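# Build the 3D model from these lines:
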Amino acid sequence: MNLKPTLIAVALAALAASAAAQPKAKAPAKPVPPAAPKASDFRTPNPNDVLVVDTNKGRIIVEMIPEVAPAHVERVRELAKARFYDGHTFFRVIENFMDQTGDPENKGTGGSTKPDIAGEFTFRRGQETPFTLAADQTISETGFIKSLPVMTQSMMLAAMTKDGKISGWGLYCPGVMGMARGEDVNSANSQFFFMRAGYPALEKRYTAWGRVISGQDAVLAIKVGEPVADPQDKMERLRLLADMPEAERPKVRVIDPASPWFKAEIARMRAAKGADFSACDVNIPVEVK
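Model prediction:
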């Protein structure tokens, strides 16, 4: 049956009116940039846990996290005090992966005269561990210990363990510091690497012991090569902040993960990323003067 043109026009007008009356879906709100952290949102890290690495590409500042890898932090601290690392080149640098250094032979086969270290691929988290929750996946929890992103079992499991603690491990986000080793899982000695990008495949296989809190641009500027051809980029000096003369010592403050600002930043990024959220997405503000 054919409809007359006037009836078609009336029908179309009715449809248009009905569509106009329907509420329109709102576009997703863009994440609101956070306000700058307040002075009270920052903490001053222990100067014995901070490395100041002067490279020919710029200064890198690393916070070591003894809560997750005490033996590795102590080894790096000892070698830093002995000025062992001064002049070592970045001999193996892989784009979208890491910068390796810390070998006196500058080729990946050497180490210090100290004994090798047993792997600290996981750690034990207790109620006293300074942990800030970023995401609860029911059986596991993602969060931060100081500046280091970590994942642990759910704290609800602690009641079922002998020591009242649960297992955790560092997450290999950009800037995380890892310890190199050979095929033997307990063969770490002096060599370490700076992460250029996230690389989850390293988790629970290589010890994560700290994180770059300033100078990631210098990490990314190191010449790439596997091995690096004629490596010129190097650590000119590596010192503990605590060992630097007062006149040369930078004043370092880093965001406190327990602060209201940081918790709000976690919530903001979770809302922005949705199911794709990762602890690697969370900003770690730092002040260096």
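# Could you use CA atoms for every contact and neighbour count after this?
Fine.
# The residue nearest to Val252 when sequence neighbours are not counted and Thr109: what is the separation?
Sequence neighbours aside, Val288 is the residue nearest to Val252 in space, at 4.7 Å (criterion: Cα to Cα, 6 or more residues apart in numbering). Distance of Val288 to Thr109, computed by Cα to Cα, to the nearest Å: 35 Å.
# Give me the distance between the closest residue to Gly87 other than its chain neighbours and Glu74.
Among residues not flanking Gly87 along the chain, Glu236 sits closest, at 4.8 Å (Cα to Cα, 6+ apart). According to Cα to Cα, Glu236 and Glu74 sit 21 Å apart.
# Also Val68?
Val68 sits 12 Å away from Glu74, going by Cα to Cα.
# Now do the end-to-end distance for stretch 100-118.
19 Å.
# Could you do stretch 46-65 as well?
By Cα to Cα, the extent of stretch 46-65 from end to end equals 10 Å.
# which of the residues in that stretch are buried?
Across stretch 46-65, burial judged by 16 or more other Cα atoms under 10 Å covers 47-55, 57-65.
# Strands - which of those residues land there?
50-55, 58-64 (DSSP state E).
# downstream neighbour of the longest helix seen in the chain in the secondary structure list?
Using DSSP state H to define each element, the chain has its longest helix at helix 5-21. Next along the chain after helix 5-21, taking DSSP states H and E as the criterion, comes strand 42-43.
# relative orientation of the helix or strand hosting Val76 and strand 50-55 in degrees?
Using DSSP H and E, Val76 falls within helix 70-81. For helix 70-81 against strand 50-55, the angle by axes from the mean of the first three to the mean of the last three Cα atoms, to 10 degrees is 50 degrees.
# next up, for comparison:
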Amino acid sequence: MADIKEPENTIVMETTKGTVFIELFPDIAPKHVDRIKKLTRERFYDGCTFHRVIEGFMAQTGDRSGTGREGSSHGSLKSEFSNNQHLRGTCSMARGNNLDSADSQFFICFGDCPFLNGQYTVWGQVIEGMESIDRLKRGEPARDPDKIISMKVVADVN
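Sure thing, here's the model as predicted:
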């Protein structure tokens, strides 16, 4: 079982490849963490595919259409860049060309991605289950892509 420090700031994500625990970083990205928790509690992420999975780079999800072109009904967030590095297991918000265009889509880094530092909002870190992310089918999109079965805030799990 994952070493969970704060159940209110930990996500458990059930994927088609296994369970992943993510520690949230409200101190460095409070608005993004609030958005992730809001969408999680709305069950927005349940059923989302990993629509962009690039070997050695990252796995992206958070678009209910599975195309990578859509988001939630909550609109864009202002960036919250930090000194946190994009390392293996880092969870960061995807965005368009506009630095303040993150909404619901996020990615998890397979390895260190220093070229992303200071350009994308880091909001969490995989603390257990990275091997499940490693097993996701690759592609843009992958054929028969893997999915998030369910995503919950640990404090809400009975």
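# Could you verify my assumption that Gly71 of structure 2 touches Asp63?
Yes: in this structure Gly71 of structure 2 lies within contact range of Asp63 using Cα atoms under 8 Å: 5.5 Å.
# shared neighbours, these two?
By Cα atoms under 8 Å, 6 or more residues apart in numbering, Gly71 of structure 2 and Asp63 have these common neighbours: 104-105.
# between those two, which one's more packed in?
Asp63 (23 against 17; other Cα atoms under 10 Å).
# does Arg270 of structure 1 count as helix, strand or coil?
For Arg270 of structure 1, the secondary-structure state derived from DSSP: H, G, I helix; E, B strand; the rest coil is helix.
# Matching Ser112 of structure 1 against structure 2, which residue comes up?
By TM-score structural alignment, Ser112 of structure 1 lines up with Ser72 in structure 2.
# Could you do Ile145 of structure 1 as well?
Checking TM-score structural alignment: Ile145 of structure 1 goes with nothing.
# just Ile61 of structure 1 next, same as before
Here Ile61 of structure 1 is matched to Phe21 in structure 2, going by TM-score structural alignment.
# what's the answer for Ser187 of structure 1, then?
Using TM-score structural alignment, Ser187 of structure 1 pairs with Ser101 in structure 2.
# In contact with the spatially closest residue to its match that is not a sequence neighbour, which residues?
Take Ser101 of structure 2 and drop its neighbours on the chain: the residue closest to it by Cα to Cα, 6+ apart is Ser76, 4.8 Å away. Contact analysis of Ser76 of structure 2 by Cα under 8 Å, 6+ apart lists 100-103.
# ok, 10 Å please
Contact analysis of Ser76 of structure 2 by Cα atoms under 10 Å, 6 or more residues apart in numbering lists 95, 98-104.
# Please tell me which one of the residues you listed counts the most neighbours.
Greatest neighbour count in the contacts of Ser76 of structure 2, by other Cα under 10 Å, goes to Ser104: 27 neighbours.
# ok, now how distant is the counterpart of Asp49 of structure 1 in structure 2 from Phe25 of structure 2?
In structure 2, the residue paired with Asp49 of structure 1 is Asn9, using TM-score structural alignment. Relative to Phe25 of structure 2, Asn9 of structure 2 is positioned 7 Å away (Cα to Cα).
# before we move on, which element is Ser73 of structure 2 in?
Counting by DSSP H and E, Ser73 of structure 2 is part of no helix or strand.
# I'd like to know how many residues surround it.
9.
# Now do the contacts for it.
Listed by Cα under 10 Å, 6+ apart, the contact partners of Ser73 of structure 2 are 39, 103-104.
# returning to what we had before: by contact count, what packs against the helix holding Val76 of structure 1?
For helix 70-81 of structure 1, the packing partners by 3 or more Cα pairs under 10 Å, 6 or more residues apart in numbering; DSSP states H and E come out as strand 50-55, strand 58-64, strand 176-179, strand 208-214, strand 235-240.
# against structure 2, where does it fall?
Mapping helix 70-81 of structure 1 onto structure 2 (TM-score structural alignment) gives residues 30-41.
# With structure 1 overlaid, how far apart is that stretch on average?
Average distance, stretch 30-41 of structure 2 versus aligned residues of structure 1 after superposition (mean Cα distance after the TM-score superposition for structure 1): 0.5 Å.
# which residues are contacting that stretch?
So stretch 30-41 of structure 2 is contacted by 8-13, 24-27, 29, 42-46, 62, 72-74, 77-80, 92-93, 102-106, 121-124, 150-153, 156 (Cα under 10 Å, 6+ apart).
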